[in-house]
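Colleague: Dropping a prediction and its sequence here:
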Amino acid sequence: MQKNGFPLDELDFAILSCLQKDGRMSFTVIAEKLNVSIGTIRTRVNKLIEEGTINIIGRVNPAKVGFGAYAQIAIYVRPATLKDKVAQKIARLPEVSFLAMTSGDYDLEVDVMCRDNDHLVQFINEISKIEGVYQTKTTLYFKVYKYAQPDLNLLK
C-alpha cells in the first residue's frame, strides 16, 4: 500500500500498531508477536523513523502534569492571503498542540494547552496581535474523554 509516497506493507502496519500500543515495546517482543527476526524489525523501524512515518515520543497527559486550561481556538484571518504567515507564527508558540487550516467560517483551528485560564488569556492576547488575525473564538475543554492516535485498522 502506498502512503505519502512511501510503500508500506502489512508488516509495516503491524509494527506501527505495536508501537502505537507501546512505544517502548522492544524489537524482540515485536519480532515474537509478528513471527519475524529482530533484525527485520530493527531495519523496518529505523526506515519508518528515517522516512518520518513514525516518531517515537513520550506522550504526556496534560491534566496530570499541570495543564488546567485546554482549549480550541478558531481564528479568522483577514486578508486571507496571510493564512500561511499567521499559521507559521502560531505554530512556533509552545502552547500549541494542534494547528490546521480549515474550511467554513474560520480559517485556522488551534488547540492549546495552558497552565490556567490566566495563561490562556495571555495566549489569546498574544495571537490577537499577529498581523492578519481578525477574530478568534475560543472553546474551553472541560474534560477530555479521548486523546488518541489514528486507528491504523481503518485503512484496511
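Modeller: Cool, the structure landed.
Colleague: C-alpha only now, for contacts and for neighbours.
Modeller: Noted.
Colleague: any idea how far residue 124 lies from residue 114?
Modeller: Applying C-alpha to C-alpha, to the nearest Å, the value for residue 124 to residue 114 is 11 Å.
Colleague: Correction: the previous question concerned residue 96.
Modeller: 9 Å.
Colleague: quick revisit: of residue 124 and residue 114, which one has the most company?
Modeller: residue 114 (21 against 16; other C-alpha atoms under 10 Å).
Colleague: Skipping its backbone neighbours, what lies nearest the residue nearest the centre of the chain in space?
Modeller: Closest residue to the average C-alpha location of the chain: residue 98 at 5.6 Å, with C-alpha atoms, centre = their mean. Ranked by C-alpha to C-alpha, 6 or more residues apart in numbering and with sequence neighbours excluded, the top spatial neighbour of residue 98 is residue 111, at 5.0 Å.
Colleague: What residues does the one you found make contact with?
Modeller: 70-73, 96-99 (C-alpha atoms under 8 Å, 6 or more residues apart in numbering).
Colleague: try this one next to it:
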Amino acid sequence: MRIEDNNDEILVLRKIFKSKLDDLDVKIYQLLREDGRMSDTRIAEKLGVSVTTVRRRRLRLQEKGILQIIGLLLLRAADVAYADVLVKFNQRAKIEDIKNFLAEAIANPRIYEITEYIGGDYDLLLRFFESNLENLKYHIDKFLRDNPIVEEYKVYPAIGSPKAWYRSFKVKF
C-alpha cells in the first residue's frame, strides 16, 4: 500500500473524526491496518518522521481508545463458515432480560461480533462462525430458537468481506 494513494481515505477520516485525528494519525493507522506488527521505527521510516513522533502519536491514540491493535482471524482464508444473524427482540422483553441475553452472546465463543441497532426492523446483529454450514446452523438455532425474548431472527450466510477482512495472507511456521 502506498500512503499517497489513499488521499480520499485521509480526507474522509479527517472529516469524520474532526479534531481527533490529523493526517499523520491517519497514515499511522493505515500502516498498522496493513501490518499490525509494524514497528514504530519502520512506520517512522515510511512516513519520514521521527520514531519518537510515531510512538507518541500511536500511544496517544491507544490511550484514548481510538486505536486498538488486535489479532484477527481471517475466516474466509481459514475456510470456515460464518453468517450475519439479525435478531428482533420481543416487544415485551425486559431490559434485564436483554442485558442477560447480551452477556450470553458476549460469552459465546462462536459469536465474534455484536452490533446493537436503534430503530429499524431488527435490534441486534450477531456474527457467528463455525467449521461448516451444518454446524453453523445448529449453533445459531441452539442459541436463538426458543429464547423467549427473541421474536424473530434471520440468518445470512456470508461468502466474504471484500473491504474489511478479505486479505490474502501467507502462513509461516
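Modeller: That came through fine. What you are looking at is a predicted structure, and each value in this text was computed from that prediction instead of being measured.
Colleague: What does the TM-score come to for these two?
Modeller: The pair, once superposed, lands on a TM-score of 0.77 when counted by TM-score structural alignment, normalised by the length of the first structure; 147 aligned residues with a C-alpha RMSD of 2.7 Å.
Colleague: show me what contacts the corresponding residue of the second structure for the residue nearest to the centre of the first structure?
Modeller: Correspondence of residue 98 of the first structure to the second structure, assessed by TM-score structural alignment: residue 113. Residue 113 of the second structure makes contacts with 125-128, as judged by C-alpha under 8 Å, 6+ apart.
Colleague: And the one helix or strand residue 113 of the second structure maps to against the first structure, how far off on average?
Modeller: Secondary-structure element containing residue 113 of the second structure, defined by DSSP states H and E: strand 111-116. Its matched residues in the first structure lie on average 1.9 Å from strand 111-116 of the second structure after superposition (mean C-alpha distance after the TM-score superposition for the first structure).
Colleague: how far is the helix or strand following that strand from where the chain is centred?
Modeller: The helix or strand immediately downstream of strand 111-116 of the second structure is strand 124-130, counting by DSSP H and E. Relative to the chain's own centre, strand 124-130 of the second structure is displaced by 12 Å; criterion: C-alpha atoms, centre = their mean, to the nearest Å.
Colleague: Can you list the residue ranges for strands in the first structure?
Modeller: 2-3, 6-7, 69-77, 96-101, 108-114, 133-141 (DSSP state E).
Colleague: Which one of those lies nearest to residue 22 of the first structure?
Modeller: strand 96-101 (21.1 Å; C-alpha to C-alpha).
Colleague: Buried ones in the closest one, by neighbour count?
Modeller: Buried residues in strand 96-101 of the first structure, counted by 16 or more other C-alpha atoms under 10 Å: 96, 99.
Colleague: One more: stretch 39-54 of the second structure?
Modeller: Buried residues in stretch 39-54 of the second structure, defined by neighbour count with 16+ other C-alpha under 10 Å: 40, 43-44, 47, 51, 54.
Colleague: Would you reformat these as TSV and include distance to residue 29 of the second structure?
Modeller: As requested, the buried residues of stretch 39-54 of the second structure are exported to TSV (distance: C-alpha to C-alpha, whole Å):
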residue	distance to residue 29 of the second structure
40	12
43	10
44	12
47	12
51	15
54	11
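Colleague: tell me which of these is nearest to residue 10 of the second structure?
Modeller: residue 47 (14.2 Å).
Colleague: which residues does the closest one contact?
Modeller: Taking C-alpha under 8 Å, 6+ apart, one finds residue 27 in contact with residue 47 of the second structure.
Colleague: Check the gap between the aligned residue in the first structure for it and residue 55 of the first structure for me.
Modeller: Correspondence of residue 47 of the second structure to the first structure, assessed by TM-score structural alignment: residue 34. According to C-alpha to C-alpha, residue 34 of the first structure stands 21 Å off from residue 55 of the first structure.
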